[in-house]
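Peer 1: What follows is a predicted structure for the sequence shown.
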Amino acid sequence: MKVALVGIGKIALDQHVPAIAGSEDWDLACTVSRNGRVEGVQAFTDIHQMLAERPDVTVVSLALPPVPRFVAAQAALSAGRHVMLEKPPGATLAEVQSLQQIAKEAGLSLYTTWHSRMAQAVAPAKAWLADKVVTAARITWREDVRKWHPGQDWVFEPGGMGVFDPGINALSILTEILPGPVHLQSAELEFPSNRQTPIAARLTFSGNVLADFDWRQVGPQTWDIAVETTSGRLDLRMGGNVLEVDGKPVAGENTIMGEYPALYARMAELVRAGRSEVDLAPMIHVADAMTLGRRLTTDAFQF
């Protein structure tokens, strides 16, 4: 199937392009970006022009920042193309629900991707927890925004999500592996004095579940989820790619390179089956944090 990749930034070049290139399901037919390009691939700067000139493209994969994504997704669906959304799937819950309705009425596939759910140890962790009684869980998700979003001021603008850009990855794993749902009870959000979105957050959920997100960690990065049960302790490390049970390695490998190939394989399945997959659970937790969160002001941040 021919796919157009829209938004050629770091994540597109590091993950989407290699995943498409390594798949027998996909052919990267063209790109759409104001500045980015992929060597040897037809490049457009306007999605409407691409849709008009490339009717052979059946799928559009959107790796744009969240705020401009709705317009592009709506245009693609209106032109009869299946759509794949990078996480988070949109800037608001309502706009994603609108896209879901458009796709349903048009008989098209819409896929809200959560790449961290495709980490190697997530499925084994979910299976291990399925029959367990969870007594507590703690997320520690700390990384360096300068490393992962160098100079990208949009992450600190309204709709950019701030520290929830990586934090939502942890929430996507949590909502996948826990045997029952949880809901947010309280939150503290740290906003740099010169920015519009938080750089750190501490969340408290029902079920004795805590989350600690911080975008200021230099050196080794931390992407861990610990779950206590009446039958032992589970630890997911390296963003869900390594599983330990009671301190012993059980499954996984310290690499993230299998996540995006798995997303594209799933999209191929959905298109062939004529189905959509829209899960907003991680995004609902972020929206709740923005609603319930107590705002704290911290030092100004500059890239």
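Peer 2: Received it, and whenever you're ready, just let me know what you need. Residues are numbered from 1 along each chain as shown.

Peer 1: hey, let's count contacts and neighbours off CA atoms from now on
Peer 2: Will do.

Peer 1: contacts for stretch 284-295?
Peer 2: Stretch 284-295 has contacts (C-alpha atoms under 8 Å, 6 or more residues apart in numbering) with 93, 164, 168, 171, 183-191, 203.

Peer 1: top of the residues you listed by neighbour count?
Peer 2: F164 (26 neighbours; other C-alpha atoms under 10 Å).

Peer 1: Which residue lies closest in space to that residue, excluding its sequence neighbours?
Peer 2: V286 (6.9 Å; C-alpha to C-alpha, 6 or more residues apart in numbering).

Peer 1: L13 now?
Peer 2: Spatial nearest neighbour of L13, excluding adjacent residues (C-alpha to C-alpha, 6+ apart): V38 at 7.9 Å.

Peer 1: Can you list the residue ranges for strands in the stretch 1-150 of the chain?
Peer 2: In the stretch 1-150 of the chain, the strands defined using DSSP state E, counting those that start in this stretch lie at 2-6, 27-32, 42-44, 59-62, 82-85, 110-112, 134-142.

Peer 1: Included below, for side-by-side comparison, is a second structure:
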Amino acid sequence: MAAAQRHRLAVAGLGKIARDQHLPALARSEAFELAATADPAGGLPEVDHFDALERLLAERPDVTALSLCTPPQVRYPLARAALQAGRHLLLEKPPGQTLGEVEALRALAEAAGVSLFATWHSRFAPAVPRARDWVAGHRVERVRIAWKEDVRRWHPGQRWIWQPGGFGVFDPGINALSILTAVLPRPLRVVSATLEVPENCAAPIAARLSMTDDAGVAIEAELDFRQEGPQTWDMAFEGPEGAITLQAGGSRLSLDPPEGAPAMIGEYDAIYRRFAELIGRGESEVDVAPLRLVADAFLVGRSRPTEAFHD
């Protein structure tokens, strides 16, 4: 039987996340072929490149799918143009800078008859499904999240992250919230929040959130962009029948033997597999639950100024 033809896909926005994750995953993909890129700052020597997405959409009708990896502040008009041009669209997280933008894109995708995939890559970490299975069989009373990393290591020189719509510490913190909303079975709400905002920035460098659900689960999250040395991406689920901890961003479970979990497919490889499935089924997947928690944290949170941040 002949192999299925791969989708020709373009990547728009060739920043760190595209180069570190999307391009390697696409090189391994059996479903997608990297056919073009778009970025005003330049492209790859071996791939057809455009300095504007509008030119790519006009000149490459054979490109049927697009991965949008730009900062959230400029994403909506680009996503809108791609959907109106009839291209299937994958959105790097966060899917937009506001809930309204994402809901509008969902409606545009439906009207255009194309697939829209708002990705949450941390949900594809290997231990997350096993944590969800454990939680389904145990009563959870408390969740503790510690998501602390060094912004200088992961976002060097990226000023957009400190500007309005850039999310600050919630850019990585939303990964924790994406896992949380995938593992716990009931909708969550933010009870209170404290946001530490550097005096020279518009977005928080650290945050503490208290959340709950209708079962009264007490959820505390500490997010910090100032972590030096070892990085921390852990969440513990505790109850009267025991506890588990998701470690290293969902890569390991505390129930694993010391050598760790068996090797599994990478997060971004799994994202592109899922994108291909959605296109094949003519479906979209747009879950805004993590983004809603971030929006609610800004709505109910108390802002506290802190010292200026400098790269």
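Peer 2: Here it is on my side, so go on. This one's a predicted model, so the numbers in the text were calculated from it and none came from an experiment.

Peer 1: Now which residue in structure 2 aligns to the residue nearest to L13 of structure 1?
Peer 2: Using TM-score structural alignment, the partner of V38 of structure 1 in structure 2 is L44.

Peer 1: ok, its match to H7 of structure 2 distance?
Peer 2: 19 Å (C-alpha to C-alpha, to the nearest Å).

Peer 1: can you give me the helices for the stretch 51-200 of structure 2?
Peer 2: Along the stretch 51-200 of structure 2, the segments classed as helices by DSSP state H, counting those that start in this stretch run 53-59, 75-84, 99-112, 128-136, 151-154, 170-183.

Peer 1: Pick the most buried one from those.
Peer 2: Of all the helices of the stretch 51-200 of structure 2, helix 170-183 carries the top mean neighbour count, a mean of 22, counting by mean count of other C-alpha atoms under 10 Å.

Peer 1: Could you point out the residues of structure 1 onto which it aligns?
Peer 2: The aligned range for helix 170-183 of structure 2 is 164-177, by TM-score structural alignment.

Peer 1: nearest to S254 of structure 2, of the helices of the stretch 51-200 of structure 2?
Peer 2: When the helices of the stretch 51-200 of structure 2 are compared by C-alpha to C-alpha, helix 128-136 sits nearest S254 of structure 2, at 9.8 Å.

Peer 1: still on that earlier bit, would TSV of the strands of the stretch 1-150 of structure 1 with mean neighbour count and distance to G247 of structure 1 be doable?
Peer 2: Output for those, formatted as TSV (neighbours: other C-alpha atoms under 10 Å; distance: least, C-alpha to C-alpha, whole Å):
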stretch	mean neighbour count	distance to G247 of structure 1
strand 2-6	23	41
strand 27-32	21	42
strand 42-44	19	49
strand 59-62	26	39
strand 82-85	26	36
strand 110-112	25	33
strand 134-142	20	15
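
Peer 1: L236 of structure 1 maps to what in structure 2?
Peer 2: Using TM-score structural alignment, the partner of L236 of structure 1 in structure 2 is L246.

Peer 1: Revised request: answer the last question for V83 of structure 1.
Peer 2: Checking TM-score structural alignment: V83 of structure 1 goes with L89.

Peer 1: and its match, how far is that from L44 of structure 2?
Peer 2: Separation of L89 of structure 2 from L44 of structure 2 (C-alpha to C-alpha) stands at 21 Å.

Peer 1: ok, back up a step: mean shift of the match of helix 170-183 of structure 2 relative to structure 2?
Peer 2: Taking mean C-alpha distance after the TM-score superposition for structure 1, the mean distance separating stretch 164-177 of structure 1 from the aligned residues in structure 2 is 0.2 Å.

Peer 1: That stretch: how far from the chain's middle?
Peer 2: With C-alpha atoms, centre = their mean, to the nearest Å as the basis, stretch 164-177 of structure 1 stands 8 Å off its chain's centre.

Peer 1: and the equivalent of T291 of structure 1 over in structure 2, how many neighbours does it have?
Peer 2: Mapped onto structure 2 by TM-score structural alignment, T291 of structure 1 lines up with L299. By other C-alpha under 10 Å, 12 other residues sit near L299 of structure 2.
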